[in-house]
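> What follows is a predicted structure for the sequence shown.
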Amino acid sequence: MNNEVAEKISILMMQINAQLNDSIALVRDNCTQEEFDSYRRGAAKVMAEILLKIVNPLYSEHPELMPEALDGTYKVNPKIFEPRFYEW
């Protein structure tokens, strides 16, 4: 995969992860504890699959794209997360 495509996929995966986090907060703030626990477990499984099957292999092939938040060198533009789905 070329670097331009890899960078776009990396950004998309960061956005997806942020939206999943927002959805977890939405459920936490508006549902029962039981619903929240179940939803959080399901969302965590999705996030883990994204990490293991897409993100880790991508950063193995393109380590220069690893974000600073993960101890890499890639500077993420915070605007990629706007507009937020849910404000906590």
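Received it, and whenever you're ready, just let me know what you need.
> Every contact and neighbour count from this point should use C-alpha atoms.
OK.
> after the helix or strand hosting Tyr39 comes which helix or strand?
Under the criterion of DSSP states H and E, Tyr39 resides in helix 33-50. Using DSSP H and E, the helix or strand that follows helix 33-50 in sequence is helix 56-61.
> Against that first model, consider the following:
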Amino acid sequence: MHRGKGILHFSDMIKRANTARQISDLMLDIYRRLDESTAAVRKTCTSEEAAAYQKAIGRVIYPIIFDVLEPLYVEHPALKPPNGNHDLAPESCDGPPFVTSSSLGVIP
């Protein structure tokens, strides 16, 4: 099943547009909640704790973006939010510094 840029290639799994929309909405909601959790940690924890937490969350967010959402949008381009990369580019995730949109081939 590893034919696309991500681990999952949704052309093998999700053909129905309604199901694809539901998955997109759920994954974007998960992303936003994880992002909100990092803001809460930054407000209440030490900078060391916040950095450790943010790094861990980055390891969760990257697969959501590159293994689920991007392959889904290849199969269903109409679902891709109009701002291009739905503000979920790696640079906005504070994940590992060596991973960037260009190094991962983000879909324009």
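Cool, the structure landed. This is a predicted model, so every value here is computed, not measured.
> Which stretch of the second structure is the helix holding Tyr39 of the first structure matched to in the alignment?
With TM-score structural alignment applied, helix 33-50 of the first structure matches the range 47-64 in the second structure.
> Could you pull out the buried residues of the matching stretch?
For stretch 47-64 of the second structure, burial by neighbour count (16 or more other Cα atoms under 10 Å) applies to Ala50, Ala51, Tyr53, Gln54, Lys55, Ile57, Gly58, Ile61, Tyr62, Ile64.
> Test my guess that the third one contacts Ala39.
No: taking Cα atoms under 8 Å as the contact criterion, Tyr53 of the second structure and Ala39 are not neighbours in contact, 10.4 Å apart.
> Please tell me how far the match of helix 33-50 of the first structure is from the chain's geometric centre.
From the chain centre to the centre of stretch 47-64 of the second structure is a distance of 13 Å (Cα atoms, centre = their mean, to the nearest Å).
> With stretch 18-25 of the first structure instead?
9 Å.
> now do stretch 31-44 of the first structure
Centre to centre, stretch against its chain (Cα atoms, centre = their mean), the figure for stretch 31-44 of the first structure is 18 Å.
> In the first structure, which residue is most central in space?
Asn17 (2.0 Å; Cα atoms, centre = their mean).
> What residue in the second structure is paired with that residue?
So, by TM-score structural alignment, Asn17 of the first structure is matched to Tyr31.
> Can you tell me, leaving aside adjacent residues, what's nearest to that match?
Ile61 (6.5 Å; Cα to Cα, 6 or more residues apart in numbering).
> for the residue lying farthest from the centre of the first structure, what are its contacts?
Distance from the C-alpha centroid of the first structure, by Cα atoms, centre = their mean, peaks at Thr32 (24.5 Å). Contact analysis of Thr32 of the first structure by Cα atoms under 8 Å, 6 or more residues apart in numbering lists nothing.
> Over to the one 4 residues further on?
Taking Cα under 8 Å, 6+ apart, we find Phe36 of the first structure in contact with Ile24, Val27, Arg28.
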